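Asker: Got a sequence here, can you model it:
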Amino acid sequence: MKEQPAQIRWEHHTQRPLLALAVIFAAAYAVPIVLPAADPALKRACTTVEWVVWGAFAIDYFVRLVLSENKKRFVRHHWLDLCAVVLPLLRPLQLLRVVATLMLVGRRARMASQIRLTTYVAGAVTGLLMFGSLAVLAVERESPDGNIKTAGDALWWSFTTMTTVGYGDHSPTTGLGRVLAVGLMLSGIALLGVVTANIAAWFIARFEQDDVEERRQTAAIEALTEEVKSLRAQVTALSSAVPGAQAGPTSVGVPRAAAPPRDGAV
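Answerer: Here you go, the predicted structure:
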């Protein structure tokens, strides 16, 4: 049995711990936003947890880079992971650490063969709704002209934005809030396309399966018909080869019974 590369073994062993860290990150990110009056020490602890989790994902990326057999190919095919690691280091883009964590979790989830597409889409929708709501609430709540002041407003806005409905009753007024809105809209369109394509592929597969079964039955019937025709031809040939096969019973060499003697005959 061929041994798996070191990179694949690392990804297999770190998949679950990183997903657990992502859940911890979600809780640490949500607490200061949902509870703005929380103790400052709790907020600092949550911020520390966020950076620790991001650091774990950054270490994971660099370890996979070191273990990869072709490092140039790894960087070229995992450039989104690199952006997710580098962008949160820039102070004006610190909010992107939530987006970076989502990207990294999503990339690692796609590597797991046991996670089906439906589960991935459902998890992506849930994560985007939650993080989108929290992020826009954190940005818009302190804005003087903002109209997204509560968690309910933020969640409603995320739903209408991801589905591209856009009622307009709640909308971001800051530049960063509008950037988040664009990201949610594009993500919603992409996920809707994935779901639609998945459903269409399922129907096409079912139709193709029915067509294959129908073609198989038709081929079997045609083969049986040809076999019957062949058997009829053989029977006809055999009948023609036997002389007098269509004559009566006396025509095949069976002697006739002797006629009874006439009266007075000796």
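Asker: alpha carbons only for contacts and neighbour counts from here, please
Answerer: Will do.
Asker: these two touch, right, residue 61 and residue 81?
Answerer: Yes: between residue 61 and residue 81 a contact is recorded at 7.2 Å, counting by CA atoms under 8 Å.
Asker: where exactly do the helices run in this protein?
Answerer: Assigned by DSSP state H, the chain shows helices spanning 6-34, 40-67, 71-77, 79-86, 96-111, 117-140, 151-162, 175-241.
Asker: Tabulate these (a markdown table), appending mean neighbour count.
Answerer: Listed next are those as a markdown table, based on neighbours: other CA atoms under 10 Å:
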| stretch | mean neighbour count |
| --- | --- |
| helix 6-34 | 16 |
| helix 40-67 | 16 |
| helix 71-77 | 12 |
| helix 79-86 | 17 |
| helix 96-111 | 19 |
| helix 117-140 | 19 |
| helix 151-162 | 21 |
| helix 175-241 | 13 |
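Asker: between these, which gets nearest to residue 169?
Answerer: helix 151-162 (8.4 Å; CA to CA).
Asker: and the closest one, what does it pack onto?
Answerer: helix 117-140, helix 175-241 (3 or more CA pairs under 8 Å, 6 or more residues apart in numbering; DSSP states H and E).
Asker: One more sequence to fold, the one below, so I can look at both together:
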Amino acid sequence: MSDRSPTPSRQERWDRRMETPLAVASLAFLTAYAVHVLARRLPEVWHGVCLAVTLGAWAFFVVDYLVRLRLSGLAPHRFLRAHPLDTLVVVLPLLRPLRMVKLYDRVQRRHGPRLGLYGRVMVYSGLSVSLLGFAGSLTVYHHEVDAPGATIVTFGDSVWWTCATLATVGYGDVSPVTPVGRVTAVGLMACGLALLGAVTGSFSSWLIQTFTREDEKRTDAERPPGDSPGA
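Answerer: Modelled structure (predicted):
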């Protein structure tokens, strides 16, 4: 029997090679978009630079998607069905910074102590919520700040609204009035329910597991010497 591991496919080699560049491009995209949205008094030339970086990163994402489509050997409609999230991220590139969570996982596995299952779920969900919340805040602020009748007029208002939406609290003191803002709200509600639910469920499972182990240790300590559990 051979101990050699299977040779990775061309698509797997491409994914490994592009993981770090895509994470860097995702960070550049989010940073440039944040500067463009928040630094409203910057000279026009710098806004042009931010726009160029944003569009360049987006083009990089599209090229990566097309290359993976070609390497997969699948027809476009089959690739779309097999990778719906990848397609969504190309259409909505503000979701792309979530790739940094995957990069964190690889770095943590190589250079740090391995977290348990529940710890990884909570850490990754927390990072995802933070990145999605920041991206959502930028998007809503960008489209709401100059809209007629808007209640979200500062970035602080947008962050507060995003936190309330992700937590599905919905105070109603501020709310989006533009179509883009409302579509973003629906997406944030769905992501908030999924990600925060994963954190809550993992934390509850960890507590149950911890208490179960403590009960088993206490039972073993109270059992008379020589008395086996199956006796």
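Asker: TM value for the aligned chains?
Answerer: Superposed pair, TM-score by TM-score structural alignment, normalised by the length of structure 2: 0.77. Supporting alignment: 214 aligned residues with a CA RMSD of 3.2 Å.
Asker: circling back to that earlier point, so which of the helices of structure 1 gets nearest residue 168 of structure 1?
Answerer: helix 151-162 (8.8 Å).
Asker: quick revisit: would you list the helices of structure 1 in a markdown table and tack on distance to residue 169 of structure 1?
Answerer: Shown next, in a markdown table, are the helices of structure 1 (distance: least, CA to CA, whole Å):
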| stretch | distance to residue 169 of structure 1 |
| --- | --- |
| helix 6-34 | 21 |
| helix 40-67 | 31 |
| helix 71-77 | 41 |
| helix 79-86 | 32 |
| helix 96-111 | 25 |
| helix 117-140 | 14 |
| helix 151-162 | 8 |
| helix 175-241 | 14 |
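Asker: doesn't residue 151 make contact with residue 141 of structure 2?
Answerer: No: proximity of residue 141 of structure 2 to residue 151 does not meet the contact threshold set by CA under 8 Å, at 10.3 Å.
Asker: so what corresponds to residue 45 of structure 2 in structure 1?
Answerer: Here residue 45 of structure 2 is matched to residue 41 in structure 1, going by TM-score structural alignment.
Asker: same question, residue 228 of structure 2
Answerer: Checking TM-score structural alignment: residue 228 of structure 2 goes with residue 222.
Asker: Distance of its match relative to residue 228 of structure 1?
Answerer: 10 Å (CA to CA, to the nearest Å).
Asker: same thing with residue 190 of structure 1?
Answerer: According to CA to CA, residue 190 of structure 1 stands 56 Å off from residue 228 of structure 1.
Asker: Same check on residue 79 of structure 1?
Answerer: Residue 79 of structure 1 is 65 Å from residue 228 of structure 1, by CA to CA.
Asker: With adjacent residues omitted, what lies nearest to the corresponding residue of structure 2 for residue 97 of structure 1?
Answerer: The pairwise alignment with structure 2 assigns residue 97 of structure 1 to residue 93, based on TM-score structural alignment. Closest residue to residue 93 of structure 2 apart from its sequence neighbours, by CA to CA, 6 or more residues apart in numbering: residue 58 at 6.7 Å.
Asker: so how far is residue 90 of structure 2 from the one you found?
Answerer: Residue 58 of structure 2 sits 8 Å away from residue 90 of structure 2, going by CA to CA.
Asker: again with residue 231 of structure 2
Answerer: Relative to residue 90 of structure 2, and taking CA to CA, residue 231 of structure 2 is found at 62 Å.
Asker: Please apply the same query to residue 75 of structure 2.
Answerer: 18 Å.
Asker: With residue 223 of structure 2 instead?
Answerer: 60 Å.
Asker: picking up where we left off before, quick one: closest of the helices and strands packed on helix 151-162 of structure 1 to residue 109 of structure 1.
Answerer: The nearest among these, by CA to CA, is helix 117-140 at 7.5 Å.
Asker: For that closest one, give me every contacting residue.
Answerer: 26, 30, 33-34, 95, 98, 102, 106, 109-110, 146-151, 154-155, 157-159, 162, 172-174, 176-177, 180, 184, 188, 191, 194-195 (CA atoms under 8 Å, 6 or more residues apart in numbering).
Asker: tell me, it lands on which residues of structure 2?
Answerer: Taking TM-score structural alignment, helix 117-140 of structure 1 hits residues 121-144 over in structure 2.
Asker: Return the mean post-superposition distance for the matching stretch against structure 1.
Answerer: Compared with structure 1 after the fit, stretch 121-144 of structure 2 shows a mean deviation of 1.3 Å (mean CA distance after the TM-score superposition for structure 1).
Asker: Quick check: the aligned residue for residue 189 of structure 1 in structure 2?
Answerer: Checking TM-score structural alignment: residue 189 of structure 1 goes with residue 193.
Asker: so that match touches residue 169, yeah?
Answerer: No: with contacts counted by CA under 8 Å, residue 193 of structure 2 stays clear of residue 169, the gap being 10.9 Å.
Asker: Any figure for the gap between the alignment partner in structure 2 of residue 55 of structure 1 and residue 20 of structure 2?
Answerer: Correspondence of residue 55 of structure 1 to structure 2, assessed by TM-score structural alignment: residue 59. Between residue 59 of structure 2 and residue 20 of structure 2 the computed distance is 16 Å (CA to CA).
Asker: what does residue 127 of structure 2 give?
Answerer: 17 Å.
Asker: Please apply the same query to residue 30 of structure 2.
Answerer: Applying CA to CA to residue 30 of structure 2 and residue 20 of structure 2 gives a distance of 15 Å.
Asker: same question, residue 81 of structure 2
Answerer: For residue 81 of structure 2, the distance to residue 20 of structure 2 - CA to CA - is 26 Å.
Asker: can you check residue 53 of structure 2 too?
Answerer: For residue 53 of structure 2 relative to residue 20 of structure 2 (CA to CA), the value is 17 Å.
Asker: again with residue 180 of structure 2
Answerer: 31 Å.
Asker: and what of residue 205 of structure 2?
Answerer: Counting by CA to CA, the gap from residue 205 of structure 2 to residue 20 of structure 2 is 33 Å.
Asker: Ok, residue 86 of structure 2 next?
Answerer: Residue 86 of structure 2 is 17 Å from residue 20 of structure 2, by CA to CA.
Asker: Then residue 122 of structure 2?
Answerer: Taking CA to CA, one finds residue 122 of structure 2 at 23 Å from residue 20 of structure 2.
Asker: Spatially, and excluding backbone neighbours, which residue is closest to residue 72 of structure 2.
Answerer: residue 11 (6.4 Å).
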